[in-house]
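Peer 1: I would like the atomic coordinates for the input below:
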Amino acid sequence: MHIDFRTAAALLLGLGCIAQACAQTWPAKPLGLVIPFAPGGTTDNIGRLLAQRLAEPLGQPMVVDNRPGAGGMIGADLVAKAPPDGYTLLMMTIAFAINAGMRRDLAFDPLRSFAPVTQLVSLPLMLVVHPSVPAKSVKELITLARARPGQLTYASSGHGTSPHMAAAMFTWMTRTDMIHVPYKGNAPTLSELVGGQVSMTFGIAHQFLPQVKSGRLRALAVTTAKRTGFAPELPTIAESGLAGYEISAWQGILAPAGTPPEIIGRFNREIGRILRLPDVVDRLTSEGAEPVASSAEDFGAYLKSELARWSKVGQAAGIKIE
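Peer 2: Sure, this is the predicted structure:
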């Protein structure tokens, strides 16, 4: 087969355009943001806000595509297999690291199949108990749990969620035995805890503040490394005596592996600018979120550490996610 010079040059030009996703003309069509959870929750709300705000500077609409299921793995698999042309992003959360770090049946590699863009936000968790639980501090709760093995119960919004893993890590680090009671979402978790059907839970801090302020629940601590602006009077679990304990729910953006770095950089810059806008900060605060806007490199390193951490916690606590 003979290929003349002009044909070869055209082929090379075409390959170069594919390799760079024609970055100089990108975006030339609508973009997509896959949110691997159902509409209406915190992740969906923040994702839709981001999609709306990205449309203007990029000059193209960003269409939200909710693909719930399997702890976010269905949507993640979809993006992992998408063309790396800069037109598809994944809105992911700590659930990605938990599930991907503990499951062995994934059709994609949680690190190699994606290109990190940025960590969007961090969401502090709060440890709350029903008022009937005779513990007013983390130390008292640990003492109580050790004195009553298998009697205290902790609720979560589902198996493998951040509240579940926060409690699992707590029981593992304190060498206590508590019973996990998973519910389908945050609403029944809150309802059952307020009703006294379960002893305690971990959850997004701002979601429990009204019940804490009304006296229907008692807050003991926050799970972050430092005290949070949502409830600065509450100590961290680490400063309450459990050194090394720290967990925050978080959200971030990934693209398919191979997406041109020029496009990753553009997304990172635009998202960082958006997250610094005062009205966006106010909206995020109303969702219980604190803006982060990390570099792509820092987010990649953080994601790697989170995958390793939750794999270790899952093994130590005997948790399996199928």
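
Peer 1: contacts, neighbours, all on C-alpha from now
Peer 2: Will do.

Peer 1: Identify the residues contacting the longest helix seen in the chain?
Peer 2: Longest helix in the chain by number of residues (criterion: DSSP state H): helix 296-317. Applying C-alpha atoms under 8 Å, 6 or more residues apart in numbering, the contact partners of helix 296-317 are 97-98, 100-102, 111, 115-119, 168-169, 172, 264-265, 268, 320.

Peer 1: Let's see that with 7 Å instead.
Peer 2: Residues outside helix 296-317 that contact it (C-alpha atoms under 7 Å, 6 or more residues apart in numbering): 97-98, 100-102, 116-119, 168-169, 172, 320.

Peer 1: ok, now stretch 21-28?
Peer 2: The contact list for stretch 21-28, computed with C-alpha under 7 Å, 6+ apart, reads 58, 60, 85, 260, 262-263.

Peer 1: Just flag the most distant two among these.
Peer 2: The span of those, defined through C-alpha to C-alpha, is set by 60 and 260 at 18.4 Å.

Peer 1: Between these two, which is the more surrounded one?
Peer 2: residue 260 (20 against 15; other C-alpha atoms under 10 Å).

Peer 1: So the closest residue to that one other than its chain neighbours versus residue 258, what's the distance?
Peer 2: Counting by C-alpha to C-alpha, 6 or more residues apart in numbering, residue 260 lies nearest to residue 20, which is 5.4 Å off, once chain neighbours are set aside. Going from residue 20 to residue 258 by C-alpha to C-alpha, to the nearest Å gives 9 Å.

Peer 1: returning to that earlier point: burial check on the residue nearest to residue 260, number of neighbours?
Peer 2: There are 19 residues near residue 20, going by other C-alpha under 10 Å.

Peer 1: cool, the one 10 residues further on as well?
Peer 2: A total of 14 residues lie near residue 30 under the criterion other C-alpha under 10 Å.

Peer 1: Let's compare: structure for the following, please.
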Amino acid sequence: MVKSVKVSLFAAAVLAAAAGAVHAQGYPSKPVKIIVPFGAGGPADIYARVIAQRLAAPLGQPVVVEDRPGAGSAIGTDVAAKSAPDGNTLLMISNTHTINETLNPKLPYNLMRDFAPITQVNVMPNVLVVSPTARVNSVKELIAPRGTAAAVIDRLHDETAKILRTPDVQASFQQQGVEPAGTTPAQFAAFLKNEVERWGKVVKFSGAKVE
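Peer 2: Here you go, the predicted structure:
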């Protein structure tokens, strides 16, 4: 029995072609949407709702969660990638996205090119159980949008980080067996890059393909 790590990530949906088109002044001017590319009631949905409920007050606009599951998270992620780079559409992702980046070469988006990282929300330890006959001794960390104005990204990060530091959110996450994170956009970008590279090697070595 070995321990793996699963992460929940928070990224703002943007289009690379619209780099620099959005400014922080007056942001947000309309309701903010967090797309969750997984089913309702799952971990990502729960974490997104915790953030959304507490993000509305400091932003001065309603923050709604929209579940868009399907195709291993690709459907909802593609919707987010094609949204306007105004910071009003956000995306909650997981390590599934860093795996899919290499596993599925036909994805209509690129994780590192089309999204601007905001912050890592939490880290959740998992337990992997295998048959005693399986020749497996350990599991390494196998988890190896841009264009939104930096000031918007920074504000979203700062407000989310404040939320993650509140006692009630920390208690809620801990009850679910996860640890609040709140990394900076730069730290999160580096994390994503490393995870995509790490998983890319695993996918290529294993020969795994999407049928």
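
Peer 1: Identify each buried residue in the longest helix of the first structure, please.
Peer 2: Neighbour-count burial for helix 296-317 of the first structure flags 296, 299-300, 303, 306-308, 310-311, 313-314 (criterion: 16 or more other C-alpha atoms under 10 Å).

Peer 1: Going by neighbour count, list what's buried in the longest strand seen in the second structure.
Peer 2: Counting by DSSP state E, the longest strand found in the second structure is strand 115-128. By neighbour count on 16+ other C-alpha under 10 Å, the buried set for strand 115-128 of the second structure is 115-124.

Peer 1: coming back round to it: okay, the contacts of stretch 21-28 of the first structure in CSV with secondary structure and distance to residue 254 of the first structure next?
Peer 2: As requested, the contacts of stretch 21-28 of the first structure are exported to CSV (DSSP: H, G, I helix; E, B strand; the rest coil; distance: C-alpha to C-alpha, whole Å):
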residue, secondary structure, distance to residue 254 of the first structure
58, helix, 17
60, coil, 19
85, coil, 13
260, coil, 13
262, helix, 15
263, helix, 12
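
Peer 1: which residues does the residue most central in space within the first structure contact?
Peer 2: By C-alpha atoms, centre = their mean, the first structure has its centre lying nearest to residue 93, at 2.0 Å. Residue 93 of the first structure makes contacts with 250-252, as judged by C-alpha under 7 Å, 6+ apart.

Peer 1: Across to the second structure, which of those hold up?
Peer 2: With both residues aligned by TM-score structural alignment, their matches' C-alpha atoms under 7 Å, the second structure has none of the contacts of those.

Peer 1: Next, give me the two most distant ones among the contacts of helix 296-317 of the first structure.
Peer 2: With distances taken as C-alpha to C-alpha, the most widely separated pair in the contacts of helix 296-317 of the first structure is 117 and 172, at 32.7 Å.

Peer 1: Could you pull out the helices in the second structure for me?
Peer 2: Going by DSSP H, the second structure shows helices at 43-59, 74-81, 95-103, 111-114, 150-165, 167-175, 185-206.

Peer 1: Let me know which of these is tucked in deepest.
Peer 2: Of all those, helix 74-81 has the most neighbours on average by mean count of other C-alpha atoms under 10 Å, namely a mean of 23.

Peer 1: mean per-residue distance, it to the first structure?
Peer 2: By mean C-alpha distance after the TM-score superposition for the first structure, the fitted helix 74-81 of the second structure averages 1.1 Å away from its aligned residues in the first structure.

Peer 1: that older thread, what angle separates the longest strand of the second structure from helix 185-206?
Peer 2: If you take axes from the mean of the first three to the mean of the last three C-alpha atoms, to 10 degrees, strand 115-128 of the second structure sits at 60 degrees to helix 185-206.

Peer 1: now for strand 115-128 of the second structure, which elements pack on it?
Peer 2: strand 2-13, helix 150-165, strand 179-180, helix 185-206 (3 or more C-alpha pairs under 7 Å, 6 or more residues apart in numbering; DSSP states H and E).

Peer 1: between the ones you listed, which gets nearest to residue 134 of the second structure?
Peer 2: Of all these, it is strand 2-13 that lies closest to residue 134 of the second structure, at 12.8 Å by C-alpha to C-alpha.

Peer 1: Give me the contact list for the closest one.
Peer 2: 44, 80-81, 83, 85, 87, 89-95, 115-129, 138-139, 141, 145.
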